[in-house]
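Participant: heads up, no residue letters with this:
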């Protein structure tokens, strides 16, 4: 969902991961080539190890994560989505789909009434007891827990198989992998830059080493100053001052920076403040595991590059 303190080994690991993703793409494509003429069931393994099997491509889909909603639209099956989770606001057409719940509560009665043949769930974003109940009702549930840019490729391929959109999934996945390889090549000799990503100000929340934003920072030649911490860590001012980030990036909006970003101006000894590298970025571009994450990565790379000596 790699710390640049060891930049070259990290890039080497990413190269292996890219190869693994490419192999997955080959395997999925091969499965379709070999089985296109048959009426075999469609089966994929989700992120919990559960094998999801459909007799035919899903036609009535419920998405319980905004990021998965975006991926389904990218695959060209937005018109098959009959229910979504709250905050599924992109693309705009998603706003017209009935909402079947929020992160902490699902409307089980509505979900069952919609008669989905596939529910796409989010492991850490949906109530697990509710997901288990859906399975007990005999509903096919694909559970995702993406944690990196490469995982977006994986989910495109698997959802492409479950929806019969294997060619679209293969094309999109390859485009993503090509873009990641291009960025990796650009950053091979780039000097590392210390980065503090601030999700929120009170309490002060950053990102750990197993998150999408960390992956972006790393790929952009940055060093996440809290890479050793778990997901969504609460941090304190003293630690930020001690680690002296060269860039501070805050979750803002598509129109303005958060007011609290300017709070850092009272600490002129910080490299990021002294050299005027305080930035804000639209959260949905860096916190959602969708194809828009590539746009978020490009923006983040530009911000980090400005601070590179």
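Facilitator: Thanks, I have it. Nothing here was measured: the structure is a model prediction, and the numbers come from that model. Numbers count the residues shown, from 1 in each chain.
Participant: C-alpha only now, for contacts and for neighbours.
Facilitator: Fine.
Participant: for this protein, longest helix please?
Facilitator: helix 7-35 (DSSP state H).
Participant: that one: which residues count as buried?
Facilitator: Using 16 or more other C-alpha atoms under 10 Å as the test for burial, helix 7-35 gives 7, 11, 14, 18, 21-22, 24-25, 28-29, 32.
Participant: let's bring in a second one:
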């Protein structure tokens, strides 16, 4: 009887320490990654890939999912707030190659902070970003499921919607001054799936400002408005009096927030744009 009591006591004590050890392991697991994202779309990708619990800081403008809005802001369009970012003690910072300042990334690396740079310059990068993030943080299963869903969504698009040649459009992402999209941007590839062609594809920049005259003489017969607001008519008569404005001022409005972020919801916004293009072509 005494021997039985000894073994029972042994297993109770051993089991107690096993539970403590397992609990500590789980606690350490949640603390092994501390992620800061330097673009709103990267925060979306991290959460959609199953690694949202590791996020400790985000960039200004991050508004999805709701959980991401509760984290400290580590900077904005003008650059990074290094004091705030360092105070969060990140184990890795996710940066956007085409969006973050090279000088800021270099400074982070010189401070000994690990930076993982992700590219978003073409549509395949949407899947590549999910793949990289899920491998970085051990959420491969969730990441692979998301990639599969994105592939299926992409296959549902009919290239150009049967429209050949593509309708030439001018992309407007800001009003004053006029900002547009140029070359090497994923939106150019995406628009072809909706039967559109960005007339600015050959401009010598990814995104930049141009004059009103350049826009008017671009050859576009319509404007894709991605400003997030109603088109502001800043075209003064004295600067364009030689142009017949009525021939090209038809406007297609897109979801600027989603179309300007190559994140998990991008293809949904592109699908909606394609549907609007069909209505536009039919004059609805």
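Facilitator: Ah, there it is. Predicted, not measured: the structure shown is a model, and the values here were computed from it.
Participant: drop the TM-score for these two in here.
Facilitator: Once superposed, the chains reach a TM-score of 0.76 (TM-score structural alignment, normalised by the length of structure 2), with 248 aligned residues with a C-alpha RMSD of 2.9 Å.
Participant: centre of the chain to the longest helix of structure 1, how far?
Facilitator: Relative to the centre of its chain, helix 7-35 of structure 1 is centred 18 Å away, using C-alpha atoms, centre = their mean, to the nearest Å.
Participant: which residues in structure 2 does that helix align to?
Facilitator: Under TM-score structural alignment, helix 7-35 of structure 1 corresponds to no residues of structure 2.
Participant: please pull up the equivalent of residue 5 of structure 2 in structure 1.
Facilitator: Matched across to structure 1, residue 5 of structure 2 finds no residue, judged by TM-score structural alignment.
Participant: any idea which element residue 5 of structure 2 lies in?
Facilitator: Residue 5 of structure 2 belongs to helix 2-31 when assigned by DSSP states H and E.
Participant: could you do residue 194 of structure 1 as well?
Facilitator: strand 193-198.
Participant: equivalent range in structure 2 for that strand?
Facilitator: Going by TM-score structural alignment: strand 193-198 of structure 1 matches residues 167-172.
Participant: any idea how far the matching stretch is from the middle of the chain?
Facilitator: With C-alpha atoms, centre = their mean, you get 21 Å for stretch 167-172 of structure 2.
Participant: and if you look at stretch 35-46 of structure 2?
Facilitator: On C-alpha atoms, centre = their mean, the centre of stretch 35-46 of structure 2 falls 8 Å from that of its chain.
Participant: what lies in contact with it?
Facilitator: For stretch 35-46 of structure 2, contacts defined as C-alpha atoms under 8 Å, 6 or more residues apart in numbering pick out 52, 54-65, 68, 74, 85, 90-96, 99-100, 129-130, 133-134, 261-264.
Participant: same thing with stretch 161-173 of structure 2?
Facilitator: 160, 178-181, 192-200, 215, 218-228, 256.
Participant: my read: residue 158 of structure 1 touches residue 42, true?
Facilitator: No - if you go by C-alpha atoms under 8 Å, residue 158 of structure 1 and residue 42 don't touch, sitting 10.0 Å apart.
Participant: between these two, who's got more neighbours?
Facilitator: More neighbours surround residue 158 than the other of residue 158 of structure 1 and residue 42, with 24 against 20 (other C-alpha atoms under 10 Å).
Participant: surely the more buried one is in a helix?
Facilitator: Yes - judged by DSSP: H, G, I helix; E, B strand; the rest coil, residue 158 of structure 1 forms part of a helix.
Participant: number of nearby residues for whatever residue of structure 2 lines up with residue 112 of structure 1?
Facilitator: The alignment partner of residue 112 of structure 1 in structure 2, by TM-score structural alignment, is residue 86. For residue 86 of structure 2, the neighbour count with other C-alpha under 10 Å is 13.
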